[in-house]
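In: Got a sequence here, can you build the structure:
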Amino acid sequence: MLIRATRAVLASMLDEAGVSSRAISTADVRTTASTFRQFAPLPTEDAAPPEEDGDGILAEFGSHDFRGEREFSTSLTRQFTEIGDKDAMWQLGCAFYWAPQAATDVLESGHMWPLGRALDEFFDKLVSLPGWAWALGDVQVPHGLVITLDRT
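Out: This is a model prediction of the structure:
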């Protein structure tokens, strides 16, 4: 798979898993994390290898106003660097959004990189991030799911 095709591949995998950005349920957060776990090790032909920081995963959570209004979000990002061009970086992001509330305001924000961990260990530790633990707890239906592929 090419970097430019990663969004379509992930979207297809999510569709097959029953996740739709038009009708989101609380269970979709867990299904999306599980699907991203399956997607994360798929090889890319034009990305530098992980040991050269060419293919990595990032988990984040927090309350921000990036989209014009304050929201709580959780996201998983797969970051690629093109072979032979360290300045050509791509980020495939998959983010859920919720209206802010007292329960999410106390979570602040945080992130986690694999930092030498195997992908399975990274995804096993995902539930230990406070924001992800809340999101995976089926507490509230997200009001949005956005999948993006951007060159930075």
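In: hey, let's count contacts and neighbours off CA atoms from now on
Out: Fine.
In: How far away from the center of its chain is whichever helix or strand F36 is part of?
Out: Following DSSP states H and E, the helix or strand that holds F36 is helix 27-39. Relative to its chain's centre, helix 27-39 lies at 9 Å (C-alpha atoms, centre = their mean, to the nearest Å).
In: Not counting sequence-adjacent ones, nearest residue to the spatially most central residue of the chain?
Out: Nearest to the mean C-alpha position of the chain, by C-alpha atoms, centre = their mean, lies L76 at 1.3 Å. Spatial nearest neighbour of L76, chain neighbours left out: A59 (4.6 Å); criterion: C-alpha to C-alpha, 6 or more residues apart in numbering.
In: now the other sequence, so there's something to compare against:
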Amino acid sequence: MRGRQPSPWGSPEVFRTLVHQAGLTVGSLSAASAWSVFGSFSRVEFDVPREPDSDGLLYQFGIYDFSGEPRFHFDLTRQFGVA
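Out: Next up, the predicted model:
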């Protein structure tokens, strides 16, 4: 991604673009390919306030039974501060 820094509000589209550039679809992502694309996504500079904690990468994992059956979940998140 080159040029002007995108707005955090456009981050879902930026992620989808990176998925497409990797030759994938969001529905076809495996844990390994999602991790790889998320690594690329983490290097995109967004137009956020120049303050501490205004752009963060978060993850969580564990075994949860959201669907009624215990399954492993791995969640990747990019959190932005907006003015």
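In: After superposition, what's the TM-score here?
Out: After superposition, the two chains reach a TM-score of 0.74 (TM-score structural alignment, normalised by the length of the second structure), with 77 aligned residues with a C-alpha RMSD of 1.9 Å.
In: before we move on, the earlier item: mind giving me the packing neighbours of the helix holding F36 of the first structure?
Out: Judged by 3 or more C-alpha pairs under 8 Å, 6 or more residues apart in numbering; DSSP states H and E, the packing partners of helix 27-39 of the first structure are helix 6-16, helix 119-125.
In: buried residues in that helix?
Out: Using 16 or more other C-alpha atoms under 10 Å as the test for burial, helix 27-39 of the first structure gives 27-33, 35-37, 39.
In: P41 of the first structure: neighbour count?
Out: 13 (other C-alpha atoms under 10 Å).
In: Counterpart of it over in the second structure?
Out: Counting by TM-score structural alignment, P41 of the first structure lines up with R43 in the second structure.
In: helix, strand or coil for L76 of the first structure?
Out: Put simply, L76 of the first structure is strand when judged by DSSP: H, G, I helix; E, B strand; the rest coil.
In: Quick check: it touching H111?
Out: No. Between L76 of the first structure and H111 there is no contact under C-alpha atoms under 8 Å: 9.6 Å.
In: Which residues are in contact with each of these two?
Out: Common neighbours of L76 of the first structure and H111 are listed as 58-60 (criterion: C-alpha atoms under 8 Å, 6 or more residues apart in numbering).
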